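[1] any chance you can model this:
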Amino acid sequence: MSAAIAVIGMILVPIIALVGIVVLDGNAKAVETGGAGGLRNVPVEFQPWILRADAACPEPEMTPALLASQLWTESKFKTSKEEATSYANAQGPAQFVPETWATWGHDDDGNGDTSPWDIGDAVMAQGRFMCSLLKQAKASGYGGDPRGLALAGYNAGWGAVEQYRGVPPQSFARGETYSYVHDILTDLPRFQGPGLLEVSGSGSGPDALRRAVARAGTPYSWGGGGPDGPSTGFCDGTNGYLNGQCSANSTVGFDCSSLVQYAYWPTTKLPRTASEQYGATSDRGVSRDALQPGDLLFWSHGGSGSIYHVAMYAGDGNVLHAPRTGRVVELQSLNSAMPQGDYFGATRP
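    Below is the predicted model of the structure:
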């Protein structure tokens, strides 16, 4: 709906703000999924991409719930061409017209096609566009909620925001932009779920786990990340590739061991790789039935010299980790996080 008219809105043709409206089934419902890193009422196939788009934006006003509420208003999470194409040719769940898509669309899901119909491509483009607009809104000096200004820019084009020095009034474009902003901000609580994980207790383990949980949704990047946070990684001929293309060198994120290093730093300065982290903590081994939040778990192809993965115990039989290229920092069952036969042991830093 809105991104479909963003380019047109920049040349200030107010009535055209209506052309992005998609006619949808009023009974369409999102899937109730419970909490997922601060999200609820979002289809499972959208969740990781929303979290990833949020993590990629440094603006604090960006939240997963804001992106989710916007997607609901845009398309009700519809992905078919029949249900998510407007008569202005706005396309996909985030409603981009080709002109705007050419600026913001990338092959984020690595399938070889940059498409507004691909959930990953669409949500990441939405996130990039909104992130840029939030930055622009805060620099503008206009009054009001920066989120409202950014949403208005997404819907009607930044030119309309400049014209009114704020969110356009109800008299603009029959109230389309005004209602768009109002509805998205009003619906935010509907999509705000509990945090991915509530960590209780004190001490280095729980403290490190809380620090790591705050990075849920951050993309996996082989060789990326460190004590200061996520960063781009690299490809080494075997690792860091997605669908045959090097992904790590353009992905800001963590790999499994940099997430752990970041979580414990600076209180405990663990080394960089999973194997080194095991070596630095192996004298404090923990049996599987005595695990506590923040303990490190290791997987190996055979012996301490072949350790290839590390995760943090999150309680209740779950781990928090950065699994592999194409995934994000996420919570998983210890039994399914990695091949069970590769489980090597646990330590307490």
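[2] only C-alpha atoms for contact and neighbour calcs from this point on.
    Fine.
[3] is it true that W104 touches R128?
    Yes - proximity of W104 to R128 meets the contact threshold set by C-alpha atoms under 8 Å, at 6.8 Å.
[4] gap between the closest residue to G303 other than its chain neighbours and S304?
    Excluding the flanking residues, the one nearest G303 by C-alpha to C-alpha, 6 or more residues apart in numbering is F344, at 7.7 Å. In this view, F344 and S304 are 8 Å apart by C-alpha to C-alpha, to the nearest Å.
[5] now show me the structure for the sequence below, then we'll compare the two:
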Amino acid sequence: MKVLIGAVAAVAGLLLVAVVGLVSIVLVDDDDAQASETASGGEGLHGVPEEFRSWILKADAACDQPAMTPALLAAQLYQESKFKTSPAEATSSAGAQGPAQFLPSTFATWGRDDDGSGETSLWDIGDAVMAQGRMMCSLINSAKNSGISGDVRRLALAGYNAGWGRVIEFHGVPPKDWSGGETYNYVKIIMSTMHRYEGPELLEVSGSGAGAKALRRAATQLGIPYSYGGGSPNGPDTGSCDGVNGYLNGRCSALTTVGFDCSSLVQYAYWPSTHLPRTAAAQYGATSHHPVSRSQLKPGDLLFWSHGSTASIYHVAIYAGDSNVLHAPRTGRNVSIAPLTSAMPEEDYVGATRP
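    Presented below is the predicted three-dimensional model:
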């Protein structure tokens, strides 16, 4: 059994397959945008919705195969269902169902009442993810003992998608010209996107109160991409471009990037207990009556940067303790932890407030 890493906070999140290959080159520093409301390592994990994270880690810990990792399970879940859990969004034309896309007949073999709900259901996140983990663990073991050359993870993924019999038939991953390349591309995409779920930025958040709670909630989004105009109290979402902001490599990346901008991340962190407005400037206006000096900063406090005055605030971050902030920096970057002194230009720092 593997040791389950007990990071208090990691990321939740989603990446569109369409933008997996984006090169992280920053062309424009983005300010905040107005947007409407909508909602490392082998053992680490980030970039997944909070409700999936503990189950992915638990499924990985239950497997004695070193090739199994949380990132592998996370990338597979995204490819299967994009972490969707409703029948309308997670039912395939072939009859596969739930976040791990099991046929009911296959789930009957691997499914258990892992979440203790009294029902074994492929629609329950816990039951589905644990069943996925059991099946993948078994497939990895089969691959290791099969005598078939190649990465056992690739072989296991092919077995999950096409059935282990096909792996034996082709003595490896089915070729690109088999079944329209479905299994070939399935394996290729998961293996190429897996790294995006590896290596959490660990953040220990102690204490109670609104600030600590908001910081914990924000920390679940570590690793989610910046998306200008994207995000809401309900979570990450695609954004928009305004002619200046939201562009990467000359194109509007925000339109296809599921993520947050700086103020939507803050709004998400404090929701639903505190309904902060949408933009950084408005958030400053709503909290400026409670200013906080640097020497008195507490986790969850908001920090602001401006081009000259409070009327031109362009960035907000959440104080994470130890002179660090948690923020969504700019297009081409991800939600991350950074030193307060270098998160944004020091000369632009306006001050901090406590919601």
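[6] coming back round to it: between W104 and R128 of the first structure, which contacts overlap?
    In terms of C-alpha atoms under 8 Å, 6 or more residues apart in numbering, W104 of the first structure and R128 are not both contacted by any residue.
[7] show me the strands in the first structure, by range?
    All strands of the first structure, identified by DSSP state E, fall at 231-232, 241-242, 245-246, 252-253, 285-286, 296-300, 307-315, 318-321, 330-333, 343-347.
[8] aligned partner of L334 of the first structure in the second structure?
    Mapped onto the second structure by TM-score structural alignment, L334 of the first structure lines up with L340.
[9] so which of the strands of the first structure gets nearest V260 of the first structure?
    When these are ranked by proximity to V260 of the first structure, the top entry is strand 307-315, at 7.2 Å, counting by C-alpha to C-alpha.
[10] and the closest one, which stretch of the second structure?
    Going by TM-score structural alignment: strand 307-315 of the first structure matches residues 313-321.
[11] next one: stretch 224-244 of the first structure
    Against the second structure, stretch 224-244 of the first structure falls on residues 230-250 (TM-score structural alignment).
[12] would you mark the buried spots in the matching stretch?
    230-233, 235-241, 245-248 (16 or more other C-alpha atoms under 10 Å).
[13] Q47 of the first structure: neighbour count?
    22 (other C-alpha atoms under 10 Å).
[14] which residues touch it?
    Q47 of the first structure touches A36, L39, counting by C-alpha under 8 Å, 6+ apart.
[15] swap in G38 of the first structure?
    P64, A65, Q192, G193, P194, G195, L196.
[16] also Y268 of the second structure?
    By C-alpha under 8 Å, 6+ apart, Y268 of the second structure lies in contact with R217, A218, G231, S232, P233, N234, G235.
[17] mind telling me what element N141 of the second structure is part of?
    helix 125-144 (DSSP states H and E).
[18] residue farthest from the centroid of the first structure?
    Here the centre of the first structure is the reference, and by C-alpha atoms, centre = their mean the most remote residue is D283, at 36.7 Å.
[19] for G326 of the first structure, grab the count of nearby residues.
    Around G326 of the first structure there are 18 other residues, counting by other C-alpha under 10 Å.
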